[in-house]
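Pasted the sequence and its predicted model underneath.
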Amino acid sequence: MSGAASDLGWLTARPIAHRGLHDRTRGIPENSLAAFRAAVEGGYAIECDIHRTRDGVPVVFHDHDLERLTGRTGTIDALSAAEVADLRLFDTEEAPPTLAELLELVDGRVPLVVEAKGIDAATDAGFMADVAPVIEGYHRPLALMSFDEWLLDQTDGIGVPIGLTAEGTRADVLERHRAVFERRCAFVSYNVHHLPNAFVTWAREERGAPVITWTVRTPADFAQTEAHADQMTFEGFTP
């Protein structure tokens, strides 16, 4: 298990707002400071996504492509941090924040679960080296996670809990998850629609690792979380 993993009670103590407590009908886009502010005010933990800009700045943004969230063509990694700051999310005045801006806003009031979104191993060389100085002075509840093995492999020496984001039910996929988890991970974030499975059961029962689910939107999703995991990452309602 990676640094600061010995006590992860905070990770499962409260529901986790997926990309913040966003609501487009109220002009609050996903992964925006407005969504994170709403989550803090509601007392929810926050899940968010980060990419890296052309000039090495971690920014909070889910998609690699810009179009869905901004109406622009191109990709997030092709822009500088200054160019990202000029983007607007959906039809609002909200810009994608930097990770540093998110940390300043939250300031430990609720836990943060930050998912690093990779492109490929070559493009993402040094990704976590750019993240590390942003989070190193943030002595508050914060964890990093990723789907991408090459990003997880960059987390040596990062003093926060590291998690594996994963999905799938095939035996070979579950075995691969186990191998990746054993190298360096302290918790699991799993697709709620792929529970139960042997990997998640092993992680919880044999490794004592907390398991959070994504993304809970219905009572059935919530029931799956209650039966097979420890906390939910939710959206579309307020628990």
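Right, received. Where do you want to start?

Every contact and neighbour count from this point should use C-alpha atoms.
Noted.

which helices and strands sit right next to the longest strand anywhere in the chain?
For the chain, the strand with the greatest residue count under DSSP state E is strand 45-52. The contact analysis (3 or more C-alpha pairs under 8 Å, 6 or more residues apart in numbering; DSSP states H and E) places strand 45-52 against strand 16-18, helix 33-42, strand 58-60, strand 112-116.

most tightly surrounded among the ones you listed?
A comparison of those by mean neighbour count, using mean count of other C-alpha atoms under 10 Å, puts strand 16-18 on top with a mean of 30.

Could you name the helices and strands sitting against that one?
Using 3+ C-alpha pairs under 8 Å, 6+ apart, strand 16-18 sits against strand 45-52, strand 231-234.

Take these and write them to JSON lines, including distance to V134 and mean neighbour count.
Below are those laid out as JSON lines (distance: least, C-alpha to C-alpha, whole Å; neighbours: other C-alpha atoms under 10 Å):
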{"stretch": "strand 45-52", "distance to V134": "12", "mean neighbour count": "26"}
{"stretch": "strand 231-234", "distance to V134": "24", "mean neighbour count": "26"}
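
is it possible to export those strands to a markdown table including distance to G168?
As requested, the helices and strands packed on strand 16-18 are exported to a markdown table (distance: least, C-alpha to C-alpha, whole Å):
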| stretch | distance to G168 |
| --- | --- |
| strand 45-52 | 20 |
| strand 231-234 | 18 |
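
how about those, which one is nearest D124?
strand 45-52 (8.4 Å; C-alpha to C-alpha).

how much does that closest one deviate in direction from strand 112-116?
30 degrees (axes from the mean of the first three to the mean of the last three C-alpha atoms, to 10 degrees).

coming back round to it: so can I have CSV of the helices and strands packed on strand 45-52 showing distance to C185?
Compiled in CSV, these are given as follows (distance: least, C-alpha to C-alpha, whole Å):
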stretch, distance to C185
strand 16-18, 19
helix 33-42, 26
strand 58-60, 21
strand 112-116, 13
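
For A227, find the nearest of those.
strand 16-18 (17.3 Å).

got the contact list for the closest one?
With contact meaning C-alpha atoms under 8 Å, 6 or more residues apart in numbering, strand 16-18 is reached by A39, Y44, A45, I46, E47, C48, T215, Q231, M232, T233, F234, E235.

what about that strand, distance to the chain center?
9 Å (C-alpha atoms, centre = their mean, to the nearest Å).

One more: stretch 104-113?
The answer for stretch 104-113 is 13 Å, by C-alpha atoms, centre = their mean.

Equivalent analysis for stretch 62-82, please.
With C-alpha atoms, centre = their mean, you get 18 Å for stretch 62-82.

nearest to P196, of the helices and strands packed on strand 45-52?
The nearest among the helices and strands packed on strand 45-52, by C-alpha to C-alpha, is strand 16-18 at 20.2 Å.

before we go on, here's another structure to hold up against the first:
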Amino acid sequence: MRIPENSFLRTTPIAHRGLHDIKKGIPENSYAAYQAAIDKNYAIEMDVRFSKDGKLVVFHDDTLDRTTEAKGPAISKTRNELLELHLQGTQQKIPVFEEFLEFVGGKAPLLIELKNVPERKDLVRATLAALKNYKGEFALQSFQPKYVYQMKKQAPQILRGQLATIPLKEESMPAVQKWALKNMPFHFLTKPDFISFNIANLPFSKARRKNALLLGWTARTEEEYLRVKPMIDNVIFEYITPEKL
């Protein structure tokens, strides 16, 4: 296994989209959420995707509807248009990826999820270019096995992970995609260093793979975390204080 014993992937609980709490005016994937995670010595899980003009921004959803005042696909707007929006009714703005890296500056480890962007083929290459001179600790992950394979080929020295889940029957996606999300059939090609699996589906025999850590996402209550804690190597969490449990 390539992951060192002192890696954050083993030792440090990971705050999902930063240590956010909208009841306190701290929206997800915002500078306020990242600063809160830094202050508590957590690692930060966050998301990167393209804007319409090919700039990297930190934003989770495929659409803008849930977390901004705008509507429609996130990729339908340029970086400057995205920067005009507000997150969840606050004054917080969508971060530009390079500026986010400068903001964190190695003060917290990063678990960077590359969002599937069918409109563009170069997300992995662009992300790696932005990270080229970054000095902090980080790892990459994605639901898209093609991206994980590209990580392996383009930057084999960087720790990489496969996100996975067992989709609900009512979820609208092709059956073969649901099967792949659950069974991770390309593991032998992508050879991820860790698996990030939906804790709602654990225990699941295929989630634990040889030579790979198992992370669990996303624990939102103490009960969820305590149930899954014996099954996983580290947790991605919201709204709880894992080290006290």
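Yep, that arrived. None of these values were measured; they are calculated from a predicted model.

And the TM-score between them?
Overlay of the two chains. TM-score (TM-score structural alignment, normalised by the length of structure 1): 0.88; 230 aligned residues with a C-alpha RMSD of 2.2 Å.

E93 of structure 1 is nearest to which of the helices and strands packed on strand 45-52 of structure 1?
Closest among these, using C-alpha to C-alpha: helix 33-42, at 10.2 Å.

What range does that closest one cover in structure 2?
Matched against structure 2 by TM-score structural alignment, helix 33-42 of structure 1 falls on residues 31-40.

Stretch 183-191 of structure 1 now?
So stretch 183-191 of structure 1 sits over residues 190-198 in structure 2, by TM-score structural alignment.

Quick one, which of the helices and strands packed on strand 16-18 of structure 1 gets closest to G126 of structure 1.
Closest to G126 of structure 1 of these, according to C-alpha to C-alpha: strand 45-52, at 10.0 Å.

Looking at the helices and strands packed on strand 16-18 of structure 1, which is nearest to D156 of structure 1?
strand 45-52 (18.5 Å).

That closest one: average distance to aligned residues in structure 2?
Strand 45-52 of structure 1, aligned to structure 2 and superposed, deviates on average by 0.8 Å (mean C-alpha distance after the TM-score superposition for structure 1).

what residues does that strand touch?
Residues from elsewhere that reach strand 45-52 of structure 1 (C-alpha under 8 Å, 6+ apart): 14-20, 31, 36, 39, 58-62, 64, 76-77, 99, 110-118, 127, 233.

again, only using 6 Å
Residues outside strand 45-52 of structure 1 that contact it (C-alpha atoms under 6 Å, 6 or more residues apart in numbering) are 16-20, 58-62, 77, 110-117.

Check stretch 63-70 of structure 2 too.
K71, G72, P73, A74, H86, L87, Q88.

quick one: the aligned partner of the second one in structure 1 and L87 of structure 1, what's the gap?
Going back to what we said before, that points to G72 of structure 2. By TM-score structural alignment, G72 of structure 2 lines up with G74 in structure 1. Noted for G74 of structure 1: a distance of 12 Å to L87 of structure 1, by C-alpha to C-alpha, to the nearest Å.

In structure 1, what residue corresponds to V235 of structure 2?
Per TM-score structural alignment, V235 of structure 2 is aligned with M232.

wait, that match sits on I212?
Yes - at 5.4 Å, M232 of structure 1 counts as touching I212 under the criterion of C-alpha atoms under 6 Å.

All the helices of structure 2, in order from the start?
All helices of structure 2, identified by DSSP state H, fall at 8-11, 31-39, 79-83, 97-104, 123-131, 145-154, 175-183, 187-190, 222-228.

Would you mind getting the average deviation of the fourth one from structure 1?
On superposition with structure 1, the average gap between helix 97-104 of structure 2 and its aligned counterparts reaches 1.4 Å (mean C-alpha distance after the TM-score superposition for structure 1).

so where is that helix in structure 1?
With TM-score structural alignment as the criterion, helix 97-104 of structure 2 aligns to 99-106.

Just give me the residue closest to the centre of structure 2.
E113 (3.4 Å; C-alpha atoms, centre = their mean).

That one maps to what in structure 1?
In structure 1, E113 of structure 2 lands on E115 (TM-score structural alignment).

for K55 of structure 2, same thing?
Counting by TM-score structural alignment, the partner of K55 of structure 2 is V57.

ok, the closest residue to that match other than its chain neighbours to T155 of structure 1 distance?
Nearest residue to V57 of structure 1 in three dimensions, chain neighbours excluded: A81, at 6.2 Å (C-alpha to C-alpha, 6 or more residues apart in numbering). From A81 of structure 1 over to T155 of structure 1 the distance is 23 Å, taken as C-alpha to C-alpha.

now L112 of structure 1
Relative to T155 of structure 1, and taking C-alpha to C-alpha, L112 of structure 1 is found at 17 Å.

And for A17 of structure 1?
On the measure of C-alpha to C-alpha, A17 of structure 1 and T155 of structure 1 end up 24 Å apart.

tell me, how many neighbours does T92 of structure 1 end up with?
By other C-alpha atoms under 10 Å, the residues close to T92 of structure 1 number 12.

thinking again about what came up before, which of the residues in the match of helix 97-104 of structure 2 are classified as buried?
L99, A100, L102, L103, V106 (16 or more other C-alpha atoms under 10 Å).

Ok, stretch 153-167 of structure 1 next?
Of all the residues in stretch 153-167 of structure 1, those buried under the rule 16+ other C-alpha under 10 Å are T155, I158, G159, V160, P161, I162, G163, L164, T165, A166, E167.

Please flag which of those residues sit within strands.
Counting by DSSP E, the buried residues of stretch 153-167 of structure 1 contribute I162, G163, L164, T165, A166 to strands.

can I assume the fourth one is in contact with L144?
Translated: T165 of structure 1. No - using C-alpha under 6 Å, T165 of structure 1 is not in contact with L144; the gap is 9.8 Å.

how close does the closest residue in space to I50 of structure 1 that isn't next to it in sequence get to R217 of structure 1?
Nearest in space to I50 of structure 1, with sequence neighbours left out and distances taken as C-alpha to C-alpha, 6+ apart, is V60 at 4.4 Å. Counting by C-alpha to C-alpha, the gap from V60 of structure 1 to R217 of structure 1 is 22 Å.
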